[in-house]
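Peer 1: can't give you the sequence, but here's the structure:
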């Protein structure tokens, strides 16, 4: 790709962008603020503002408890069905419930109990650490009958595909990975690894938190068993919004939810003292859904469905390639390294740049340059490309401001201690 470093070129690309009008659907109060962290927390859609007003004033304020029969009770399935259309699943294979970690715990324990006689869990060291904490806790709860094999990445960027395949054998109960890696943005070939795991008799669980709403996912085509994902990144569901889980239809009534609760009971208003699981995926609900935060997921999902994930992916790839070319021309000579894959087929929708002064550069970018990225130790500055609202101008200006920080040594104003949230 031939790239011009001029701002005029970036603005020309924006003028040609067929997705550009979706930016107007988000609340953007400060036009000078460049937001490059939609891979961590998505922007607020205007439709969500309207939804929240109706939810509080009308549904809760006027309709009161009647709203349970007017959409609240079925929201986990209704919104789950919409998410299913973004990840290549059937409408009855996705439901919204709990947090990403709780959903992962439920599916991991269910899978391990189902895989009688198999004792190994395989993952990699690129997986989100919280996922590994859940795996460790599940092993402890199941009386340490399972072992966790964490396969290392050679370079900290690319998934160790060959080594993962080599670990799959007759003792493997579960292979679980992040489809798009949270630091580097490396994206696994879902179908190929799922097939390899199935050949060994293992179940597969994918974490889609950095994929859903950003890259095309086809769970059914890959014959995926289980998946989980969050809704507050590319789905723009709001901070701490409930997550979703996927179970392939033929497994739903063969797996047992380890956190049985009222909402997963077959006849929840029969108030029987003995638990009987509800049919289908609803058996993997546990407690009463948080209606307010759950409902606010829907407008962001609707926006993605309207835009079309294939169109958004095409823009994302064009923008990430543009960013990589700008890095090569402007930032590599200043000591920045590329810590994301160059090959598009293995790249999600965020780009990581490394620098020896990464933390302090990140702080200068936020406090002096009016750019919001995020930082992941030891040296990763993550730049999230969210094609619903990220512009080419945003990318160009981010690179120029990074350059300015290093050339003028603005980062020297900042301490080496990281704030609580980076």
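Peer 2: Good, I have the coordinates. Bear in mind that the values here come from a model prediction, so they are computed numbers and not experimental data.

Peer 1: Going by C-alpha atoms from here, please, whenever you check contacts or count neighbours.
Peer 2: Noted.

Peer 1: Name all residues that make contact with residue 290.
Peer 2: Contact criterion C-alpha atoms under 8 Å, 6 or more residues apart in numbering gives residue 242 as the residues in contact with residue 290.

Peer 1: what does stretch 177-191 contact?
Peer 2: Residues lying outside stretch 177-191 but in contact with it, judged by C-alpha under 8 Å, 6+ apart, are 123-124, 126-128, 156-159, 205-211, 221-224, 339-341, 345-352, 376, 380, 382.

Peer 1: Equivalent analysis for stretch 33-40, please.
Peer 2: Taking C-alpha under 8 Å, 6+ apart as the criterion, the residues outside stretch 33-40 that touch it are 210, 232-234, 349-350, 370-374, 382-386, 390, 394, 398.

Peer 1: mind listing what's buried in that stretch?
Peer 2: Across stretch 33-40, burial judged by 16 or more other C-alpha atoms under 10 Å covers 34-40.

Peer 1: Show me the contacts of stretch 33-40 that map onto helices.
Peer 2: For these, membership in helices holds for 394, 398, with DSSP state H as the criterion.

Peer 1: Quick one: buried ones out of the contacts of stretch 177-191?
Peer 2: Among those, those that count as buried by neighbour count (16+ other C-alpha under 10 Å) are 123-124, 126-128, 157-159, 205-211, 222-224, 339-341, 346-352, 376, 380, 382.

Peer 1: Strands along the stretch 301-422 of the chain, start to end?
Peer 2: Remark: strands of the stretch 301-422 of the chain, listed N- to C-terminal, are 337-338, 350-354, 371-372, 374-376, 380-384; assignment by DSSP state E, counting those that start in this stretch.

Peer 1: this is the comparison structure:
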């Protein structure tokens, strides 16, 4: 075995990793299981078990309904500000936590479209790429049908992603809103968000970014980009747990202009007035609808504190090192078996995961799961390796790629 793929090299990379001390803070990270699916569901933090116990016994059990007045009511905004500062490059008062990604996508796309049509009835197109995450495409199609508008599709290479040039070619006087993912869920392609946002604005459109596969792994600078809107989940690289609430970003300049379509009591100017008419709250709170999941926000707070402690630049550096190492190992160990790297090779254009393609990858994934090696599978023929920077080691990455080689050899 070459020096490139040796255990000694993986050990030396781990020894030089400035974030290595954080790994023991995740449940199960020191076991023999190889976890390549942190971009679908992150490992829990050990401290979150203590936080949840304390919350149930002391806040929920001890304070009961008083908890709403003592902090829970403000939590979607306070956690939103923490998330915005630590991971989104967003100033205070622009991020709120609550609902699912799908619901928040609906709210913001619909609000953006309605605003644009009110301002200019000719702007009746929503632009989205053909390889965006299914939820994004489904929501966009549903809203277009509901509002009598059209969808303009950008056809993209599944191993690459949307470019500035493609966006410029797609937008124009009919563009209302453009919905794109910062990191492509299939290939890991990292979009030129500031360049694309500028192109959308030049055409008079609004830019909405899906940050599900970038937040917590790739630095985001929403305010600096001039982004209008964004959504993202918190159970991937933010380790909030299965079904943890999503977040929405609405740039301050748009908060009073947009009418969110799901009017609920939590977004009312005075929720406890219980009056006959709906009056939206001032600021980001108006984008809330129903009662937020206070319990489900607790683990997210722990991970935001850890990301803040480590720093997003250091997290990104580790992510680049891990994915680059995975690409090197794939080339050295798997190319002879016909495996192709279906992610950008330029680390500057790659997010936090790497996709490997081979006709047998669906069966490979199933066999690996039985051996406690956990990647995920994405059509067509893609084995996706999600490498969470704070909980994944280089030695773990090497063990996983060796296991892929062994299963492919057995199948052949």
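Peer 2: Right, received. Where do you want to start? Note that the coordinates shown come from a computational prediction; the quantities given were computed from them, not determined experimentally.

Peer 1: quick check: stretch 199-207 of structure 1 aligns to which part of structure 2?
Peer 2: Here stretch 199-207 of structure 1 aligns to structure 2 at residues 202-210, judged by TM-score structural alignment.

Peer 1: how near is the aligned residue in structure 2 for residue 400 of structure 1 to residue 6 of structure 2?
Peer 2: When the two structures are superposed using TM-score structural alignment, residue 400 of structure 1 falls opposite residue 402 in structure 2. As defined by C-alpha to C-alpha, to the nearest Å, residue 402 of structure 2 lies at a distance of 11 Å from residue 6 of structure 2.

Peer 1: And residue 179 of structure 2, by the same measure?
Peer 2: The span separating residue 179 of structure 2 from residue 6 of structure 2 equals 43 Å under the rule C-alpha to C-alpha.

Peer 1: Compare these two (neighbour count), which wins?
Peer 2: For residue 179 of structure 2 against residue 6, the residue with the higher neighbour count under other C-alpha atoms under 10 Å is residue 179, and the figures read 22 against 13.

Peer 1: The more buried one and residue 131 touch, don't they?
Peer 2: No - using C-alpha atoms under 8 Å, residue 179 of structure 2 and residue 131 do not qualify as a contacting pair, with a distance of 11.6 Å.

Peer 1: Now do the same contact list for the nearest residue to residue 337 of structure 2 once chain neighbours are set aside.
Peer 2: For residue 337 of structure 2, the nearest residue in space outside its immediate sequence neighbours is residue 408; the separation is 7.4 Å by C-alpha to C-alpha, 6 or more residues apart in numbering. By C-alpha under 8 Å, 6+ apart, the contact set of residue 408 of structure 2 is 337, 360, 364.

Peer 1: go with 10 Å
Peer 2: Residues counted as contacts of residue 408 of structure 2 (C-alpha atoms under 10 Å, 6 or more residues apart in numbering) are 334, 337-339, 358, 360-361, 363-364, 367, 402.

Peer 1: Next: residue 286 of structure 1.
Peer 2: With contact taken as C-alpha under 10 Å, 6+ apart, residue 286 of structure 1 is in contact with 97-98, 106, 257-265.

Peer 1: mind listing the helices for structure 1?
Peer 2: Under the criterion DSSP H, structure 1 carries helices at the ranges 7-16, 46-53, 75-84, 100-114, 129-141, 161-167, 190-199, 291-295, 298-307, 309-326, 358-367, 392-407.

Peer 1: Kindly provide the distance from the aligned residue in structure 1 for residue 270 of structure 2 to residue 326 of structure 1.
Peer 2: Using TM-score structural alignment, the equivalent of residue 270 of structure 2 in structure 1 is residue 267. From residue 267 of structure 1 across to residue 326 of structure 1, the span is 59 Å (C-alpha to C-alpha).

Peer 1: Would you agree residue 355 of structure 1 is in contact with residue 361?
Peer 2: Yes - in this structure, residue 355 of structure 1 sits in contact with residue 361. The criterion is C-alpha atoms under 10 Å, and the distance is 8.4 Å.

Peer 1: more crowded one of those two?
Peer 2: Set side by side, residue 355 of structure 1 and residue 361 show unequal neighbour counts under other C-alpha under 10 Å, the larger going to residue 361 at 26 against 21.

Peer 1: Check the alignment and tell me where the more buried one lands in structure 2.
Peer 2: Alignment note (TM-score structural alignment): residue 361 of structure 1 maps to residue 364 of structure 2.

Peer 1: Kindly report the same for residue 381 of structure 1.
Peer 2: Here residue 381 of structure 1 is matched to residue 383 in structure 2, going by TM-score structural alignment.

Peer 1: Count the residues that sit near the closest residue in space to its match that isn't next to it in sequence.
Peer 2: If you skip the residues right next to it in sequence, residue 383 of structure 2 has residue 377 as its closest partner in space, 4.7 Å away by C-alpha to C-alpha, 6+ apart. One way to gauge burial is a neighbour count; for residue 377 of structure 2, by other C-alpha under 10 Å, it gives 22.

Peer 1: Then the one 10 residues further on?
Peer 2: Residues within reach of residue 387 of structure 2, counting by other C-alpha under 10 Å, total 31.

Peer 1: likewise the one 3 residues further on?
Peer 2: Residue 390 of structure 2 is surrounded by 26 other residues when neighbours are defined as other C-alpha under 10 Å.

Peer 1: what about it, distance to residue 71 of structure 2?
Peer 2: Computed with C-alpha to C-alpha, the distance linking residue 390 of structure 2 and residue 71 of structure 2 is 29 Å.

Peer 1: same check, this time on residue 187 of structure 2
Peer 2: In this view, residue 187 of structure 2 and residue 71 of structure 2 are 41 Å apart by C-alpha to C-alpha.

Peer 1: neighbour-wise, which of the two wins?
Peer 2: For residue 187 of structure 2 and residue 71, the more surrounded residue by other C-alpha under 10 Å is residue 187, and the numbers stand at 26 against 13.
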